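Q: For reference, the sequence and a predicted model appear below.
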Amino acid sequence: MIEMKNVTKTFKIHKKNSGLVSSIKSFVKREYETVNALNDISFHIDEGEMVGYIGPNGAGKSTSIKIMSGILYPDSGNCIINGKVPWKDRKIYVKDIGVVFGQRSQLWWDIAVSDSYDLLKQIYKIPDKEFKETLKMMTDMIDIEELLKMPTRQLSLGQRMRCEIVASLLHSPKILFLDEPTIGLDAVSKIAVRDFINKINKERKTTVILTTHDTQDIEALTNRIILIGKGKLLLDGNLNKLKEEFEVKNGLKDITTEQLVVGLYKEYKI
């Protein structure tokens, strides 16, 4: 389903020291430094899996998601998802994926949520019958019927994120990329979003890639985690087995997912 093989991505960043003199010099001659966002990343994800893709800020998680969703292309290596190369087969490929970025919206700000859904229906060319059936099923599952006539700008963050996830699934994608989907949500909204994602995975066999700093998201949704740090893949394994190994190695018992993640960050110095 998803095959990342030796993927590398670098960025040039403008380097400038503080102070007026340095600012003036930067206009005449700019200095750049190269940042390795991804360094030889390889992994395989099967159809229907839910995987937690974790790491500290700046680890390369969002860059990976953008490459897998076709927004960015790598400097080297390859990425084949559902038989397609995301950045080469973009027009066909986007029908296979849904993407939710927690800090960005795909809903139009000043119109009703239902009108945004109608626009997405036209963009993805979803047949009327399929669109109505899918929207009805998801509206019932995540309880957003009363929100459909409201403009996006009037929704709370929790309400908007529920609507965002539905928007990403209207065209019945095979793969769902979730980048911090519960950021800033209250406890009730987080539970609603997690339950919905679990149902979609079980009922539609949707493959889910989740990036998050919330260890409760990881515990509630995933059985496997991939740890990335400083652009390198550091660890890939079953969550429960990793807990057991960490407990034995450190003489601990019944550790939480949060304790595991913090311990791994310290162990790998990231």
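A: Structure's in. What do you need?

Q: When you work out contacts or count neighbours from here on, use the C-alpha atoms and nothing else.
A: Noted.

Q: where exactly do the helices run in the stretch 51-200 of the chain?
A: For the stretch 51-200 of the chain, applying DSSP state H, counting those that start in this stretch gives helices covering 61-68, 90-93, 113-124, 128-142, 157-169, 187-204.

Q: and the helix or strand hosting residue 4, which residues are buried?
A: Residue 4 belongs to strand 2-15 when assigned by DSSP states H and E. Within strand 2-15, the residues that count as buried by 16 or more other C-alpha atoms under 10 Å are 2, 3, 4, 5, 6, 7, 8, 9, 10.

Q: got it, and stretch 223-238?
A: 223, 224, 225, 226, 227, 228, 229, 230, 231, 232, 233, 236.

Q: Make JSON lines from those and add distance to residue 118 and secondary structure to it.
A: What follows is the buried residues of stretch 223-238, written out as JSON lines (distance: C-alpha to C-alpha, whole Å; DSSP: H, G, I helix; E, B strand; the rest coil):
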{"residue": "223", "distance to residue 118": "35", "secondary structure": "coil"}
{"residue": "224", "distance to residue 118": "36", "secondary structure": "strand"}
{"residue": "225", "distance to residue 118": "36", "secondary structure": "strand"}
{"residue": "226", "distance to residue 118": "36", "secondary structure": "strand"}
{"residue": "227", "distance to residue 118": "38", "secondary structure": "strand"}
{"residue": "228", "distance to residue 118": "38", "secondary structure": "strand"}
{"residue": "229", "distance to residue 118": "40", "secondary structure": "strand"}
{"residue": "230", "distance to residue 118": "41", "secondary structure": "coil"}
{"residue": "231", "distance to residue 118": "39", "secondary structure": "coil"}
{"residue": "232", "distance to residue 118": "41", "secondary structure": "strand"}
{"residue": "233", "distance to residue 118": "40", "secondary structure": "strand"}
{"residue": "236", "distance to residue 118": "40", "secondary structure": "strand"}
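
Q: ok, which pair from those is furthest apart?
A: 223 and 230 (23.5 Å; C-alpha to C-alpha).

Q: picking up where we left off before, from the chain's centroid, how far away is the strand holding residue 4?
A: A distance of 17 Å separates the centroid of the chain from that of strand 2-15, by C-alpha atoms, centre = their mean, to the nearest Å.

Q: Just the residues contacting it, thanks.
A: Residues from elsewhere that reach strand 2-15 (C-alpha atoms under 8 Å, 6 or more residues apart in numbering): 30-47, 73-82.

Q: continuing past it, what's the next helix or strand?
A: Following strand 2-15 in sequence, per DSSP H and E, is helix 20-28.

Q: so that next one versus strand 2-15, what angle?
A: 120 degrees (axes from the mean of the first three to the mean of the last three C-alpha atoms, to 10 degrees).

Q: List the contacts of helix 20-28.
A: 16, 17.

Q: tilt between whichever helix or strand comes after that helix and helix 61-68?
A: Under the assignment DSSP H and E, the closest C-terminal helix or strand after helix 20-28 is strand 31-45. With the same axes, to 10 degrees defining the directions, strand 31-45 sits at 70 degrees from helix 61-68.

Q: so what does strand 31-45 touch, helix or strand wise?
A: The contact analysis (3 or more C-alpha pairs under 8 Å, 6 or more residues apart in numbering; DSSP states H and E) places strand 31-45 against strand 2-15, helix 61-68, strand 232-238.

Q: here's the one I want to compare it with:
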Amino acid sequence: MAPIIELNEVRRNFVVRARAGRLRRTKRVVHAVDGITAAVAAGEACGYIGANGAGKSTTIKMLTGILVPSGGSVRTCGFDPVPERRALARHIGVVFGQRSQLWWDLPLGESFRVLAAIHRIPPGVAGTRIDQLVEGLDLAPFLDTPVRQLSLGERMRGEVAAALVHRPKLLVLDEPTIGLDMISKERLRQFLVAERRSEGTTLLLTTHDMSDIERLCDRVLVVDQGRLVYDGTLPGLAQRVAMQRVLVVDLLAEHPPLQIEGAEHIGSELNGVRQRLSFSPEENTAARVLAAVSSQVEVRDLTLEEPAIEDIVRTLYSRQ
């Protein structure tokens, strides 16, 4: 079976012009995507991550036919995205965290029906599918609410439903959980896992939230300065980068800096009520560090801080 996504030495350049004096302008070429080769199989869930400006959104725009590559070739769901963009639209769904495909003044439910009509889905089939999406994403309470009156979390769940009305082969999510609270994020993740299991949908996800990648993706592609620097699993990425994780513990009372084997105390706040302990995921686990802390003091609350994607990419790229 042919891959859902095929990138072969894909490049995309932009010319940036700047003023140099009163009468002269200079220009330089920016290589937003610089020779990426990768393939994503049908049914796969793939995270596409990197620092801001790494080339993620540019790649997605080429995959969906919005931008023409400067070089190389792109095929999405078997189509050449730009000349066959209309045919491709029947097979993909796209959610951009900062852009809407819903009608601002229409009730949410009406937007779904309009999209079903655009995709020429028979009314009976469309009704069943919309009901399924409404139930899975808990959209029933605000189907009659105009989109402009929805909260960000409600609208983002509506955007995901809108992208899935026509049962696309490929769902592209660009920062789908940006600005969502913890409950909304978890509800959306659970739905996407169930949708992929039942429909066999291929998922391409870009995000700065590593929890999204952990919960949803089997594979990770890391891009930096337009080049692919890693292709593999998330545990493999963590092992390759071997960056420190940080366990933040809130204690019931003030306490001197904790001394824990296999972890390093890196800071205290509130006279030692809150303490931060860093550890290497290759040598220790959060569970063992927490158990060691609990054997010394009583813990009221805790959080686990993952390295920022920018730091992961920077470390990974510096080792190439």
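A: That came in fine, so what should we check first? Note that the coordinates shown come from a computational prediction; the quantities given were computed from them, not determined experimentally.

Q: check contacts around the corresponding residue of the second structure for residue 54 of the first structure.
A: Matched to the second structure by TM-score structural alignment, residue 54 of the first structure sits across from residue 49. Applying C-alpha under 8 Å, 6+ apart, we find residue 49 of the second structure in contact with 56, 206, 207, 208, 220, 221, 222, 223, 309.

Q: can you redo those residues as CSV with distance to residue 119 of the second structure?
A: Output for the contacts of residue 49 of the second structure, formatted as CSV (distance: C-alpha to C-alpha, whole Å):
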residue, distance to residue 119 of the second structure
56, 27
206, 26
207, 28
208, 32
220, 31
221, 31
222, 33
223, 33
309, 37
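
Q: which of those residues map to contacts in the first structure?
A: Checking those against the first structure (both residues aligned by TM-score structural alignment, their matches' C-alpha atoms under 8 Å), the contacts still present are 56, 206, 207, 208, 220, 221, 222, 223.

Q: Please name the nearest non-neighbouring residue to the fourth one.
A: In this case it means residue 208 of the second structure. Closest residue in space to residue 208 of the second structure, ignoring its immediate chain neighbours: residue 309 at 6.2 Å, by C-alpha to C-alpha, 6 or more residues apart in numbering.

Q: do the same with the third one
A: Ranked by C-alpha to C-alpha, 6+ apart and with sequence neighbours excluded, the top spatial neighbour of residue 207 of the second structure is residue 175, at 4.6 Å.

Q: Correct me if wrong: residue 41 of the second structure contacts residue 4.
A: Yes: assessed by C-alpha atoms under 8 Å, residue 41 of the second structure is found in contact with residue 4 at 5.5 Å.

Q: hey, what's in contact with both of those two?
A: Joint contacts of residue 41 of the second structure and residue 4 (C-alpha under 8 Å, 6+ apart) are residue 202.

Q: which one of these two has more residues nearby?
A: Neighbour count, other C-alpha atoms under 10 Å: between residue 41 of the second structure and residue 4, residue 4 has more, with 20 against 16.

Q: Identify the residues contacting that one.
A: Applying C-alpha under 8 Å, 6+ apart, we find residue 4 of the second structure in contact with 39, 40, 41, 42, 75, 76, 77, 78, 169, 170, 202.

Q: quick one: the residue lying closest to it once chain neighbours are set aside and residue 55 of the second structure, what's the gap?
A: Spatial nearest neighbour of residue 4 of the second structure, chain neighbours left out: residue 77 (4.5 Å); criterion: C-alpha to C-alpha, 6+ apart. Using C-alpha to C-alpha, to the nearest Å, residue 77 of the second structure is found at 21 Å from residue 55 of the second structure.

Q: for residue 93 of the second structure, same thing?
A: With the distance defined as C-alpha to C-alpha, residue 93 of the second structure ends up 20 Å from residue 55 of the second structure.

Q: go on, residue 113 of the second structure?
A: Distance of residue 113 of the second structure to residue 55 of the second structure, computed by C-alpha to C-alpha: 34 Å.

Q: Please apply the same query to residue 25 of the second structure.
A: Taken as C-alpha to C-alpha, the span from residue 25 of the second structure to residue 55 of the second structure is 26 Å.

Q: Same drill for these two, tell me which one is more crowded.
A: Legend: neighbour count by other C-alpha under 10 Å for residue 25 of the second structure and residue 55, higher for residue 55 (22 against 10).

Q: Show me what residue 154 of the first structure lines up with in the second structure.
A: So, by TM-score structural alignment, residue 154 of the first structure is matched to residue 149.

Q: Kindly provide the distance from that match to residue 44 of the second structure.
A: Distance, residue 149 of the second structure to residue 44 of the second structure, by C-alpha to C-alpha: 35 Å.

Q: And these two? Which one has more around it.
A: Higher neighbour count among residue 149 of the second structure and residue 44: residue 44, with 19 against 14, using other C-alpha under 10 Å.

Q: Contact partners for the closest residue to the more buried one other than its chain neighbours?
A: With C-alpha to C-alpha, 6+ apart as the criterion, residue 44 of the second structure has its nearest non-adjacent residue at 5.1 Å, and that residue is residue 202. By C-alpha under 8 Å, 6+ apart, the residues touching residue 202 of the second structure are 4, 41, 42, 43, 44, 45, 169, 170, 171, 196.

Q: what about 6 Å?
A: Residue 202 of the second structure makes contact with 42, 43, 44, 45, 170 under the criterion C-alpha atoms under 6 Å, 6 or more residues apart in numbering.

Q: Let me see the contact set for the last one.
A: To tie it back to what came earlier, the one meant is residue 170 of the second structure. 92, 201, 202, 203.

Q: could you measure the equivalent of it over in the first structure against residue 242 of the first structure, distance?
A: In the first structure, the residue matched to residue 170 of the second structure (TM-score structural alignment) is residue 175. Residue 175 of the first structure sits 25 Å away from residue 242 of the first structure, going by C-alpha to C-alpha.

Q: Wait, residue 189 of the first structure touches residue 159, no?
A: No: counting by C-alpha atoms under 6 Å, residue 189 of the first structure stays clear of residue 159, with 7.6 Å between them.

Q: Need the overlap of contacts for these two.
A: With C-alpha under 6 Å, 6+ apart, residue 189 of the first structure and residue 159 have no common neighbours.

Q: Which position in the second structure pairs with residue 185 of the first structure?
A: Per TM-score structural alignment, residue 185 of the first structure is aligned with residue 180.

Q: Take the buried residues of strand 2-15 of the first structure and write them to JSON lines, including distance to residue 147 of the first structure.
A: Converted to JSON lines, the buried residues of strand 2-15 of the first structure look like this (distance: C-alpha to C-alpha, whole Å):
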{"residue": "2", "distance to residue 147 of the first structure": "34"}
{"residue": "3", "distance to residue 147 of the first structure": "38"}
{"residue": "4", "distance to residue 147 of the first structure": "38"}
{"residue": "5", "distance to residue 147 of the first structure": "42"}
{"residue": "6", "distance to residue 147 of the first structure": "44"}
{"residue": "7", "distance to residue 147 of the first structure": "41"}
{"residue": "8", "distance to residue 147 of the first structure": "42"}
{"residue": "9", "distance to residue 147 of the first structure": "40"}
{"residue": "10", "distance to residue 147 of the first structure": "41"}
